[in-house]
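Peer 1: what follows is a protein structure lacking sequence information:
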């Protein structure tokens, strides 16, 4: 006999004696090596003439970009960020006049070769009026590690539910609901933070150093990936004995 969906009894969210429900949480925590490292490079320029300051900034920025590009496939991405050139005012009698112009441009580089990373950061920091920050370690957004964590959380939920059912002398009947609680709950900034004792390095000119600085030894920071799911199952009715 067909059942009219308009007159069928509503399913109870808490199960029934004939179909008990079981709710569990599955969790996963993976600790893995990073896949990429990001560094930030800020180039500065200063001059008494606005055009000269701008030309100097352009030249220094081109030097930085050309240096980064020499590392070929080790560099996965280069992005130019904020640019500014602004006057520095000074008091002159009763008014103000422009004393100098300050310019800066910011670039972000993303590398996959961590050996090249140490050499590149050293060479960039050795440039005049150049500031280097980082590295920030991270996994790619589409990294299979995130999928591994989610799948492991689901398997853990199923295993936990089976153990509860077995404790009652019964087994699972069906999956009712699977809810994602934020599988990729990696640290904000997703980059893992600073490592290798290097946060920033900056060169402000002076006499040229004819000896090249040795590459920085940067130790990649391990990444923590978390996944959590809520799962609800129905069980075969257990035979509860006193």
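Peer 2: Structure's in. What do you need? Computed from a prediction, not measured in an experiment: that's the story for all the values here.
Peer 1: going forward, measure contacts and count neighbours with C-alpha atoms only.
Peer 2: Will do.
Peer 1: verify the stated contact: residue 32 with residue 222.
Peer 2: Yes: the pair residue 32 and residue 222 qualifies as a contact (C-alpha atoms under 8 Å) at a distance of 5.5 Å.
Peer 1: so the two - more neighbours on which side?
Peer 2: residue 222 (17 against 13; other C-alpha atoms under 10 Å).
Peer 1: wait, what's in contact with the more buried one?
Peer 2: Listed by C-alpha atoms under 8 Å, 6 or more residues apart in numbering, the contact partners of residue 222 are 31, 32, 33, 34, 192.
Peer 1: try this one side by side with the last:
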């Protein structure tokens, strides 16, 4: 009885790294006040937060979201370690969709008393086309690798057997920059911002069937010494 000859296969990992312009910017805004009692501290936080909200509304549709992420009230302390007046704070995360409006908003928020501003953190929207582009580029890389390996054995790809998403991630590592954006506000104050570009990594694992290797090729070339 004859035994079926196993079909040769090749499994590869395709990868792609795209460097793209950012689509959004995140800002962190913290209102922090100290008062003689907790109720007064909270009232002052609310008043300062109203100022933050007004600045955000003034930015119009440039702001996509403004979300409260943390509120805290805790006992303060003096330099000598003794108990101090209570401290209250509220943190807001702001996502700006128009990058040319980031500078104006930073300046407007930075002018407010008892307000700390951090950022911007540049990034991509969750549904950014860049993610799909990275995945497709990883597939192209996998096919190229597989064909190269098959050719090294004197064979060719004959069928796609399996595709597995090996994962994809977006980063905010600096990899070049967009053109510097010069932004001005009333009073002559301006910020020159250079949005950092984002890296998007795509990876895929693919298994192919291939034709029978050329025994002369792989025995004399691939495994030589």
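Peer 2: Happy to help now that I have it. Predicted model, so just to flag it, every value in this text is computed and none were measured.
Peer 1: could you see which of the contacts of residue 222 of the first structure carry over to the second structure?
Peer 2: Conservation of the contacts of residue 222 of the first structure in the second structure, assessed by both residues aligned by TM-score structural alignment, their matches' C-alpha atoms under 8 Å: retained contacts are 31, 32, 33, 34, 192.
Peer 1: now, which of those residues sits nearest residue 45 of the first structure?
Peer 2: When these are ranked by distance to residue 45 of the first structure (C-alpha to C-alpha), residue 192 comes first, at 31.4 Å.
Peer 1: now that closest one: closest residue in space, sequence neighbours ignored.
Peer 2: residue 137 (5.3 Å; C-alpha to C-alpha, 6 or more residues apart in numbering).
Peer 1: right, and the one you found touches residue 218 too?
Peer 2: No: the pair residue 137 of the first structure and residue 218 fails to qualify as a contact (C-alpha under 8 Å) at a distance of 10.8 Å.
Peer 1: show me where the second structure has its helices.
Peer 2: Counting by DSSP state H, residue ranges of the helices within the second structure are 38-58, 102-110, 129-152, 215-217.
Peer 1: give me the number of residues near the residue nearest to residue 192 of the first structure?
Peer 2: Using other C-alpha under 10 Å, residue 137 of the first structure is surrounded by 26 other residues.
Peer 1: quick one: map it onto the second structure.
Peer 2: Taking TM-score structural alignment as the criterion, the aligned counterpart of residue 137 of the first structure in the second structure is residue 122.
Peer 1: relative to residue 31 of the second structure, how far out is its match?
Peer 2: Here the distance between residue 122 of the second structure and residue 31 of the second structure works out to 22 Å (C-alpha to C-alpha, to the nearest Å).
Peer 1: on that earlier part again, from the kept ones among the contacts of residue 222 of the first structure, which is closest to residue 240 of the first structure?
Peer 2: residue 31 (42.0 Å).
Peer 1: who's in contact with the closest one?
Peer 2: Residues in contact with residue 31 of the first structure, defined by C-alpha under 8 Å, 6+ apart, are 222, 223, 224, 225.
Peer 1: same check on residue 87 of the first structure?
Peer 2: Contacts were defined as C-alpha under 8 Å, 6+ apart; by that measure residue 87 of the first structure touches 98, 99, 100, 101, 102.
Peer 1: buried ones only from the residues you listed, please, as a PyMOL command.
Peer 2: Applying 16 or more other C-alpha atoms under 10 Å to those, the buried members can be selected in PyMOL as follows:
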select buried, resi 100+101+102
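Peer 1: quick one: map residue 74 of the second structure onto the first structure.
Peer 2: So, by TM-score structural alignment, residue 74 of the second structure is matched to residue 86.
Peer 1: next one: residue 53 of the second structure
Peer 2: Structural alignment (TM-score structural alignment) places residue 53 of the second structure against residue 65 in the first structure.
Peer 1: count of residues packed around that match?
Peer 2: Residue neighbour count, defined by other C-alpha under 10 Å, stands at 17 for residue 65 of the first structure.
Peer 1: distance-wise, check it relative to residue 41 of the first structure.
Peer 2: With distances defined as C-alpha to C-alpha, the gap from residue 65 of the first structure to residue 41 of the first structure amounts to 10 Å.
Peer 1: now residue 97 of the first structure
Peer 2: With distances taken as C-alpha to C-alpha, residue 97 of the first structure is found 31 Å from residue 41 of the first structure.
Peer 1: neighbour count: those two, which is higher?
Peer 2: residue 41 (26 against 12).
Peer 1: quick check: closest non-adjacent residue to the more buried one.
Peer 2: Nearest residue to residue 41 of the first structure in three dimensions, chain neighbours excluded: residue 132, at 4.6 Å (C-alpha to C-alpha, 6+ apart).
Peer 1: do the same with residue 15 of the first structure
Peer 2: residue 21 (4.9 Å).
Peer 1: what's the neighbour count on residue 107 of the second structure?
Peer 2: Using other C-alpha under 10 Å, residue 107 of the second structure has 18 neighbouring residues.
Peer 1: measure it to residue 58 of the second structure for me?
Peer 2: Following C-alpha to C-alpha, the distance that separates residue 107 of the second structure from residue 58 of the second structure is 12 Å.
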